[in-house]
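Chemist: Need a 3D model of the following:
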Amino acid sequence: MRKLKENLLKSLIYLSAFFTVSMLVVIVGYIFIKGIGGINLSFLTSNYSANGSGGILPMIVTTLYTVILSIAIATPIGILSAIYLQEYAKKGKLVNAIRFATESLAGIPSIIYGLFGGIFFVVVLNLKYSILSGALTVAIIILPVIIRTTEEALKTVPDGYREASLALGSTKFQTLYKVVLPSAIPGILSGVILSVGRVIGESAAILLTAGTVAQMPGGIFDSARNLTVHAYLLTKEKGDIASAASIGIVLIFIVLLLNTVAKAIAKKLNKANY
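Modeler: Sure, this is the predicted structure:
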């Protein structure tokens, strides 16, 4: 009976894994089949044209602007918040309130963030529809992910590391800076990688804060559309599924490229630490 249960559990595990991989293959395969024919050098390097003959270079630039800005804003705040919660804060009402707020932020739909960003950043702060407004809004969206993953990464560092460092005469800050954080870097970067994917895939918040201008942005204070917003508008207004699928392929490659770069950085930092 026990062996039967183990075999049944293994079968369910393998079936679940097969189903997950199959869905990934089907989704990515469908996107590639639909969109691979539309990808060429002109599509990737030329400006957008309303007649449908242009490319997506302005949207690629806007997407990269948004990723770099939002990660640069959210990462320090998220890491420092996690360090406070894990290393310095004493358990109590304040810590519970902060954790509750973090979990609540993670569960709010992105359209709500977009409405907030549209009111606060675009109108109140008078940043208008701009890449900066979009990046600030998306930075708030990814903040809970970075906080939670950094907390978990800090928890994985053995207490013996901290105790040994303190026993050798290091201060708590020196222990944190030279021992704890370097050991937690792989986990922290995992959270950043997850956040990059969230930023690239965001459309609702960007639509309400960065606008839909399809021209090459001159800077972060210009209105522009990213790749996901462009794919949405092509599908909604023109029914151009093929071009939207081509944009999907570009998005996949951008995510893979950024993930590869992040993992390479993590590998180098690990080598430097040991």
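
Chemist: contacts, neighbours, all on C-alpha from now
Modeler: Fine.

Chemist: Now the strand or helix carrying Ile27: buried residues?
Modeler: In this structure, Ile27 is located in helix 2-35 according to DSSP states H and E. For helix 2-35, the neighbour count (16 or more other CA atoms under 10 Å) marks 28, 31-32, 34-35 as buried.

Chemist: any idea how far Ser223 is from the residue nearest the centre of the chain?
Modeler: By CA atoms, centre = their mean, the chain has its centre lying nearest to Ser195, at 2.0 Å. Relative to Ser223, Ser195 is positioned 23 Å away (CA to CA, to the nearest Å).

Chemist: picking that back up, so the residue nearest to the centre of the chain is in contact with Ile147, correct?
Modeler: No - using CA atoms under 8 Å, Ser195 makes no contact with Ile147, being 10.9 Å away.

Chemist: picking that back up, and of the buried residues of helix 2-35, the nearest to Ser190?
Modeler: The shortest approach to Ser190 among those belongs to Val28, at 22.4 Å (CA to CA).

Chemist: Just list the residues touching that closest one, thanks.
Modeler: Contact criterion CA atoms under 8 Å, 6 or more residues apart in numbering gives no residues in contact with Val28.

Chemist: Could you do the one 3 residues further on as well?
Modeler: Taking CA under 8 Å, 6+ apart as the contact definition, Ile31 lies against 245-246, 248-249.

Chemist: Now for Thr235, how many residues are close by?
Modeler: Number of residues near Thr235 (other CA atoms under 10 Å) recorded here: 16.

Chemist: In space, what's closest to the residue nearest to the centre of the chain - neighbours in sequence excluded?
Modeler: Closest residue to Ser195 in three dimensions, ignoring its sequence neighbours and counting by CA to CA, 6 or more residues apart in numbering: Ile142, at 5.6 Å.

Chemist: just checking, what packs against the host helix or strand of the one you found?
Modeler: Element membership for Ile142 (DSSP H and E) is helix 131-155. Identification of packing neighbours for helix 131-155 by 3 or more CA pairs under 8 Å, 6 or more residues apart in numbering; DSSP states H and E yields helix 57-83, helix 93-107, helix 110-117, helix 181-201, helix 204-209.

Chemist: who touches whichever helix or strand comes after that helix?
Modeler: Per DSSP H and E, the first helix or strand lying C-terminal to helix 131-155 is helix 159-167. Residues from elsewhere that reach helix 159-167 (CA under 8 Å, 6+ apart): 172, 175-176, 179-180.

Chemist: Out of those residues, who's the most crowded?
Modeler: So for the contacts of helix 159-167 (other CA under 10 Å), the most neighbours sit at Val180, 23 neighbours.

Chemist: can you pull the contacts of the residue nearest to the centre of the chain?
Modeler: Contacts of Ser195 (CA under 8 Å, 6+ apart): 71, 142, 145-146.

Chemist: how far away is it from Leu12?
Modeler: Distance, Ser195 to Leu12, using CA to CA: 31 Å.

Chemist: Another sequence for comparison is provided below:
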Amino acid sequence: MKLKNFGLRQAAGFAGFAAMRLAAAASVLALFGVLGVLIVNAWPVLGWDFLTQPPRDMMTAGGVFPCIVGTALLALGALFFALPLGVASAVYLNEYSRDTPAVVLLRLSIANLAGVPSIVFGLFGLTFFSVFCGFGVSLLSGILTLAVLSLPIIINTTESALKQVPGDWREASLALGATRRETIMKIVLPSALPGIMTGAILALARAAGETAAIMYTGAVFFTPKEGVSLFEPVMALPYHIYVMATSGTDIEATRPLQYGASVVLVVLVFAMSLAAILIREFRRGKH
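Modeler: Predicted coordinates for the structure are as follows:
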């Protein structure tokens, strides 16, 4: 009987691992399938000129250089505002607050905000930043809207990382005479840094790929201005792709450009995420 039960458990374990391997293989194949379709359809336009020139001929030719700049500014600007505020909020929730009903409600609200559709954040940004604050449709409005959208992700991941730091380390630091602030700054945050950087990577990737959050606040389909100003709108790859695919002057003629811009967006998000991962691993090595 014991041998039979052992054989059943072994078979069940083998079947479970096989199912997980198949699921992982299917996910990888789907990813490479999507990338393959994008690259094949974008191949006619991919090149140095496509990356370094602005659109021209009623958006049916040229490149996406202003869109690359606008997307990078929006994503990095959002991270610039959201990361310190999100980390500070997570430190307060984990290190200073008590589990009162108000704090429990606050945590629940943050968790719910992480699942709110981005169009809601876009309408909030339009109402508050563009209209109430008077920033209009501008780079600054888009950055602040994406920062608000990224905050729940950073807060949740940072708080989870802080919870992974052993409580004994805090007690040992306090026992040696360090203040709570010194303990947090010199012991807790450095130990939680890899998790914090993971949250930053997730937030950066989401901000770079958002369309609905910036279509009302910071992005336009085309702007003839070459310079960049915080109080002027910018072109962005997600919105550029959306408009070309739905309401461009000649949708069929711009089809390769749509795929080309999609490939550039994927590569840009990958590059920014890779840079953040390298920074995280470098900091992890130092500690």
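
Chemist: Can you pull the TM-score for these?
Modeler: Scored against TM-score structural alignment, normalised by the length of structure 1, the superposed chains reach a TM-score of 0.95; 273 aligned residues with a CA RMSD of 1.4 Å.

Chemist: quick one on the thing from earlier: show me which of the contacts of Ile31 of structure 1 is closest to Ile98 of structure 1.
Modeler: Ile98 of structure 1 lies nearest to Gly248 out of these, by CA to CA, at 36.4 Å.

Chemist: how many neighbours does the closest one have?
Modeler: Gly248 of structure 1 has 22 nearby residues by other CA under 10 Å.

Chemist: Which secondary structure element is home to it?
Modeler: helix 241-273.

Chemist: Counterpart of the residue nearest to Ser195 of structure 1 over in structure 2?
Modeler: Structural correspondence for Ile142 of structure 1 with respect to structure 2 (TM-score structural alignment): Ser150.

Chemist: pretty sure that match is touching Ala207, no?
Modeler: Yes - assessed by CA under 8 Å, Ser150 of structure 2 is found in contact with Ala207 at 6.9 Å.

Chemist: what sits in contact with each of the two?
Modeler: With contacts taken as CA under 8 Å, 6+ apart, the residues that reach both Ser150 of structure 2 and Ala207 are Ala78.

Chemist: and Leu80 of structure 1, how many neighbours does it have?
Modeler: Counted with other CA under 10 Å, Leu80 of structure 1 comes out at 13.

Chemist: circling back: would you mind measuring from the residue nearest to Ser195 of structure 1 to Tyr113 of structure 1?
Modeler: Distance of Ile142 of structure 1 to Tyr113 of structure 1, given as CA to CA: 11 Å.

Chemist: Between the two, tell me which one has more neighbours.
Modeler: Neighbours were counted for Ile142 of structure 1 and for Tyr113 using other CA under 10 Å; Ile142 has more, 25 against 21.

Chemist: mind listing what the more buried one touches?
Modeler: With the criterion set at CA under 8 Å, 6+ apart, Ile142 of structure 1 makes contact with 74, 106, 195, 198-199.

Chemist: Give me the mean distance between stretch 142-152 of structure 2 and structure 1.
Modeler: Following superposition, stretch 142-152 of structure 2 is found to deviate from structure 1 by 0.8 Å on average (mean CA distance after the TM-score superposition for structure 1).

Chemist: Now check structure 1 for the residue matching Ala208 of structure 2.
Modeler: Under the alignment (TM-score structural alignment), Ala208 of structure 2 pairs with Ile200 in structure 1.

Chemist: let me redo that: Ser109 of structure 2
Modeler: So, by TM-score structural alignment, Ser109 of structure 2 is matched to Ala101.

Chemist: re earlier: any idea how far the helix holding Gly248 of structure 1 is from the chain center?
Modeler: Distance of helix 241-273 of structure 1 from the chain centroid (CA atoms, centre = their mean, to the nearest Å) equals 11 Å.

Chemist: ok, now stretch 131-140 of structure 1?
Modeler: With CA atoms, centre = their mean, you get 12 Å for stretch 131-140 of structure 1.

Chemist: thinking again about what came up before, ranking the helices and strands packed on helix 131-155 of structure 1 by mean neighbour count, which comes first?
Modeler: Most buried of these by mean neighbour count (mean count of other CA atoms under 10 Å) is helix 204-209; its value is a mean of 26.

Chemist: got a list of contacts for it?
Modeler: 110-115, 117-118, 121-122, 128-131, 133-135, 137-138, 225-226, 229.

Chemist: in the superposed pair, what's the mean gap between it and structure 2?
Modeler: With mean CA distance after the TM-score superposition for structure 1, helix 204-209 of structure 1 averages 0.8 Å from its match.

Chemist: right, and the helix or strand after that helix?
Modeler: Per DSSP H and E, the helix or strand that comes after helix 204-209 of structure 1 is helix 227-233.

Chemist: corresponding residues in structure 2 for that following helix?
Modeler: Going by TM-score structural alignment: helix 227-233 of structure 1 matches residues 237-243.

Chemist: who touches that stretch?
Modeler: Residues contacting stretch 237-243 of structure 2 (CA under 8 Å, 6+ apart): 64, 67-68, 70-71, 209-211, 214-215, 219-221, 258, 261-262, 265.

Chemist: Relative to the whole chain's centre, how far out is it?
Modeler: For stretch 237-243 of structure 2, the distance to the chain centre is 17 Å (CA atoms, centre = their mean).

Chemist: what's the average distance of that stretch to structure 1?
Modeler: Stretch 237-243 of structure 2 sits 0.6 Å off on average (mean CA distance after the TM-score superposition for structure 1).

Chemist: Stretch 264-283 of structure 2 now?
Modeler: With mean CA distance after the TM-score superposition for structure 1, stretch 264-283 of structure 2 averages 1.7 Å from its match.

Chemist: Of all the residues in that stretch, which ones are buried?
Modeler: Residues 264-266, 268-269, 272-273, 276-277, 280 are the ones in stretch 264-283 of structure 2 that count as buried (16+ other CA under 10 Å).

Chemist: cool, and stretch 153-172 of structure 2?
Modeler: Buried, per 16+ other CA under 10 Å, within stretch 153-172 of structure 2: 153-162, 165, 170.

Chemist: Between all of those residues, which two are separated the most?
Modeler: Farthest pair in those, by CA to CA: Ile153 and Arg170, 25.2 Å.

Chemist: Give the burial count for Phe121 of structure 1, as a bare number.
Modeler: Phe121 of structure 1 sits with 22 neighbouring residues when counted by other CA under 10 Å.

Chemist: Nearest residue to the counterpart of it in structure 2 in space, please, no chain neighbours.
Modeler: Matched by TM-score structural alignment, Phe121 of structure 1 corresponds to Phe129 in structure 2. In this structure, Phe129 of structure 2 finds its nearest non-sequential neighbour in Ser141, 5.5 Å apart by CA to CA, 6+ apart.
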